[in-house]
Structures are given as structure tokens and as C-alpha cells.
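Visitor: Dropping a prediction and its sequence here:
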Amino acid sequence: MAEINRDDVAHLARLAHIDMYDDELDRMAGELAVIVDSVKSISEVAGDDVPATSHPIPLSNVFREDVVGATLTNEEALLGAPDNADGRFRVPAILDGE
């Protein structure tokens, strides 16, 4: 079994800014070890003749024509706004300065 211990999980949790209780760290160490072992066993089975894939079926982009449909006027869009100014939504400032 992969060697993932409680300290490894605690380190990963800190990096991800996730607060975890002691029992969660212990449980997650075991679960992550199983996941790592599963990926390892699949990697060992896949030979050079098996191409690496991220999806089981091929993906393709589906495009549609970019046609302008019915839209709101600026006045209609601002009609339900709690505050507006100069034809724009007015929101509280979140940055200091200019």
C-alpha cells in the first residue's frame, strides 16, 4: 500500500486551506493510499500500445452560429437594479484607490 501518512494529509490540507479534524486526517490518509494504489495498478497494466486519454470517448467542439437574438435595452436591464448611475449598474467599491 502507498505510504501516505497523517502528516502528508495535514500538509496537503494546509496547502489547500482546508481545516480537518484529527479523525478526518487519519481516515483520509487511508483513503488516499487506496486511491494512489489504484492508479498505480492501472498504470502497470497499461502498455505502450494503450494511448493515454483523459476521456473514455473522443471529444469534439460543437459550434453554433453566433446570432443575436432578442435582448434587453439598457434601460430594461437597469430597471430592477437596486442602484445605477450613468447607464450602468452601481455597486460598492471593493478596492481602495483610483
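Guide: Arrived safely, thanks for sending.
Visitor: all contacts plus neighbour counts: C-alpha atoms, from now on.
Guide: Noted.
Visitor: Mind telling me which residue is nearest the centre of this protein?
Guide: When CA atoms, centre = their mean is applied to the chain, the residue found nearest the centroid is A16 (12.4 Å).
Visitor: Use this one as the comparison:
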Amino acid sequence: MTELTKEELIHVADLAHLAITDEEAAAFTKHLAGIIQIADELTELNTENVVPMTHALELTNIMREDVPNDVLDREEMLKSVKEHKGGQIKVPTIL
């Protein structure tokens, strides 16, 4: 198991732009050492027949196929707009 020193923890906290006191560094070193120990224990597990997963839940796409169709007649739609030119709606300039 790799030991995490207080100096390494302070260095990592500095890289993450976290301000921690010496007392916090001492406490966090103990907590993180425990987490690293658990992670080391997990590496000892046999995962040879375990299928890799990308998500904790089985997700499927429930959306319908994207099939284009004519919902609104262009000429009918252009009757309801303020200005149009060449079959396209004219909108105010933003910039």
C-alpha cells in the first residue's frame, strides 16, 4: 500500500487551489489513507469474468425514429409571419 504523506496532501490541495490548515491536512491524510487502502483491496478482487459496465442502470433509447414529414404547409405558414422573402421568414438582426 502506498502511504500518503501530509506534504503530498498539501501539494495536491495546492494544485486544486484548496486552502487547508495543518490540522485539516493531518485529518485528511488519515481519511484519504483509509480510502486508498480500500482501493488497494479492490485491486485484489478477481474481475476476470465481470462484464465492464458504462452505467449503473440498463438504459435503452425509448425515442421514436426521426422520420421527416410535412406537418405544416409552407405557404400557409408564411401567411402568419410578419415578413418573408424567398420562402424564408425574415427576422430582425440581433448583432
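Guide: Great, that's in hand. Remember, it's a predicted structure, so these values are computed and weren't measured experimentally.
Visitor: What lines up with the residue nearest to the centre of the first structure in the second structure?
Guide: Aligned counterpart of A16 of the first structure in the second structure: A16 (TM-score structural alignment).
Visitor: ok, average deviation of the strand or helix carrying A29 of the first structure from the second structure?
Guide: Assessed by DSSP states H and E, A29 of the first structure sits inside helix 22-45. Aligned to the second structure and superposed, helix 22-45 of the first structure gives a mean residue distance of 0.9 Å (mean CA distance after the TM-score superposition for the first structure).
Visitor: after that helix, next one along is what?
Guide: Immediately after helix 22-45 of the first structure, counting by DSSP H and E, sits helix 74-78.
Visitor: ok, now how distant is R74 of the second structure from H84 of the second structure?
Guide: Distance, R74 of the second structure to H84 of the second structure, using CA to CA, to the nearest Å: 11 Å.
Visitor: Burial check on I10 of the second structure, number of neighbours?
Guide: 21 (other CA atoms under 10 Å).
Visitor: how about it, what does it touch?
Guide: I10 of the second structure sits next to I20, A25 when contact means CA atoms under 8 Å, 6 or more residues apart in numbering.
Visitor: Against the first structure, what's the mean shift for the strand or helix carrying it, could you check?
Guide: Per DSSP H and E, I10 of the second structure falls inside helix 6-15. With mean CA distance after the TM-score superposition for the first structure, helix 6-15 of the second structure departs from the first structure by a mean of 0.4 Å once superposed.
Visitor: buried set for that helix?
Guide: Under the neighbour-count criterion of 16 or more other CA atoms under 10 Å, helix 6-15 of the second structure has K6, L9, I10 buried.
Visitor: likewise stretch 28-42 of the second structure?
Guide: F28, T29, A33, I36.
Visitor: hmm, who's touching it?
Guide: Outside stretch 28-42 of the second structure, the residues within contact range by CA under 8 Å, 6+ apart are M1, T2, E3, L4, T5, K6, L9.
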